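Q: This is a predicted model, with the sequence first.
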Amino acid sequence: MRWRDLAVVMPVICLFASGAVAQEGDPAAGETVFKKCAVCHIADTDKNKVGPSLNHLFGRTAGTHPNFAYSPAMQAAGKAGLVWDDATLRDYLHDPKLKVKGTKMTFVGVKDDTDITNLIAYLKQFSN
């Protein structure tokens, strides 16, 4: 490959690389977003509040955290196969009532995709 060709290819490679990093999110920024959620949820310990604990959320079937009284809609979503991962959580966080019709969660959702990405990165810290 000639230097001239490399000059064309390198910016493209850098663009893809930066997109991959941006997609992973910033846990510190996600912690700030989580303040909206912290009124009802906790992530760093396995304790329920008004909402269920979000500790070890990823890979959990919806509506199954012990000792929490889920809505029938959330229980049904879990029985229908809803498992929390990046994609399902992203959809839910964007519009909870659209993702799980009949959920008792009153939060309207997080509308900014970057905020959701950062929030997911924050929550993943507590899913190991």
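A: Alright, I've got the coordinates.
Q: going forward, measure contacts between C-alpha atoms and count neighbours the same way
A: OK.
Q: what's the burial count for the closest residue to T61 other than its chain neighbours?
A: Excluding its sequence neighbours, the residue lying closest to T61 (Cα to Cα, 6 or more residues apart in numbering) is V83, at 4.2 Å. For V83, the neighbour count with other Cα atoms under 10 Å is 20.
Q: and if you look at D44?
A: D44 has 14 nearby residues by other Cα under 10 Å.
Q: right, and it touches N55 too?
A: Yes: under the criterion of Cα atoms under 8 Å, D44 lies in contact with N55, with a separation of 5.8 Å.
Q: Got another one to weigh against that:
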Amino acid sequence: MNMRIASIFAICLGATPLWAESHASGDAEAGEKVFRKCKSCHMISDDEGNDIQKGGRTGPNLYGIYNRVAGSVEDYRYGDSIVAAGEAGLTWDEESFTGYVADPKGFLAEYLDTKRAKSKMSYRLRDEEDAKDVWAYLVSVGPEVTETEEATE
């Protein structure tokens, strides 16, 4: 490769933000470490069934969570409140994810405007930076979003 092409290539690589960075403010590398707390209940497996992170099956697969309607992973039995939140328009982005993992029941109660909301998720990831880091990690290992999907954000 001649020097000019190599230089242009290097500039392009350095100037192109990573996809995850445009959808997450946390540190994906740190999030991978924090995710160890999550994998007792959650796994990350791509659409072909390849394990990105082996984990439990108590919680839903977190692959492709960005912009996913809450309570919508096929073959997973969600609680009524998270399904109702999804039906009411809840989709996962950094703000909703970090709010939910900090206090799942409280988040759903506020979102659904009812004190009767319940959550099957008992663990709370109260540290906001840890939650942002986990979100960045999940986005970084998930599928890229198409232009059509981004237009619906």
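A: Arrived safely. Quick caveat: nothing in here was measured; it's all calculated off a predicted structure.
Q: list residues touching both of D44 and N55 of structure 1?
A: Shared between the contact lists of D44 of structure 1 and N55 (criterion: Cα atoms under 8 Å, 6 or more residues apart in numbering) are residues F126.
Q: Show me what the residue nearest to T61 of structure 1 aligns to in structure 2.
A: In structure 2, the residue equivalent to V83 of structure 1 is T91, according to TM-score structural alignment.
Q: immediately after the helix or strand harbouring A7 of structure 1, which helix or strand?
A: Secondary structure assigned from DSSP states H and E places A7 of structure 1 in helix 3-24. Scanning forward in sequence from helix 3-24 of structure 1 by DSSP H and E, the next helix or strand is helix 27-34.
Q: one step back: give me the distance from the helix holding A7 of structure 1 to the chain's centre.
A: Distance, stretch centre to chain centre, for helix 3-24 of structure 1: 27 Å (Cα atoms, centre = their mean, to the nearest Å).
Q: how would you label I52 of structure 2: helix, strand or coil?
A: In three-state terms, and counting by DSSP: H, G, I helix; E, B strand; the rest coil, I52 of structure 2 is strand.
Q: which ones are touching it?
A: When contacts are counted by Cα under 8 Å, 6+ apart, I52 of structure 2 is found next to M43, I44, S45, D46, V141.
Q: So what does the last one match up with in structure 1?
A: By that I understand V141 of structure 2. Aligning on TM-score structural alignment places V141 of structure 2 opposite F126 in structure 1.
Q: Was I right to think its match contacts D44?
A: Yes: shown here, F126 of structure 1 and D44 form a contact pair, counting by Cα under 8 Å, at 5.8 Å.
Q: Quick check: neighbours shared by these two?
A: Between them, F126 of structure 1 and D44 share the neighbouring residues L54, N55, with contact defined by Cα under 8 Å, 6+ apart.
Q: So which residues of structure 2 form strands?
A: Here structure 2 has its strands, by DSSP state E, at 44-45, 51-53.
Q: so which of those strands gets nearest I11 of structure 2?
A: strand 51-53 (30.0 Å; Cα to Cα).
Q: from the middle of its chain, how far away would that closest one be?
A: The offset between the C-alpha centroid of strand 51-53 of structure 2 and the centroid of the whole chain comes to 14 Å, using Cα atoms, centre = their mean.
Q: can you pull the contacts of R90 of structure 1?
A: Each residue near R90 of structure 1 by Cα under 8 Å, 6+ apart is listed here: I116, T117, I120.
Q: Which of these ranks first by neighbour count?
A: Neighbours here are counted as other Cα under 10 Å. On that basis the top member of those is I120, with 26 neighbours.
Q: A87 is in contact with that one, correct?
A: No: using Cα under 8 Å, I120 of structure 1 makes no contact with A87, being 9.9 Å away.
Q: Map K132 of structure 2 across to structure 1 for me.
A: Taking TM-score structural alignment, K132 of structure 2 has T117 as its aligned residue in structure 1.
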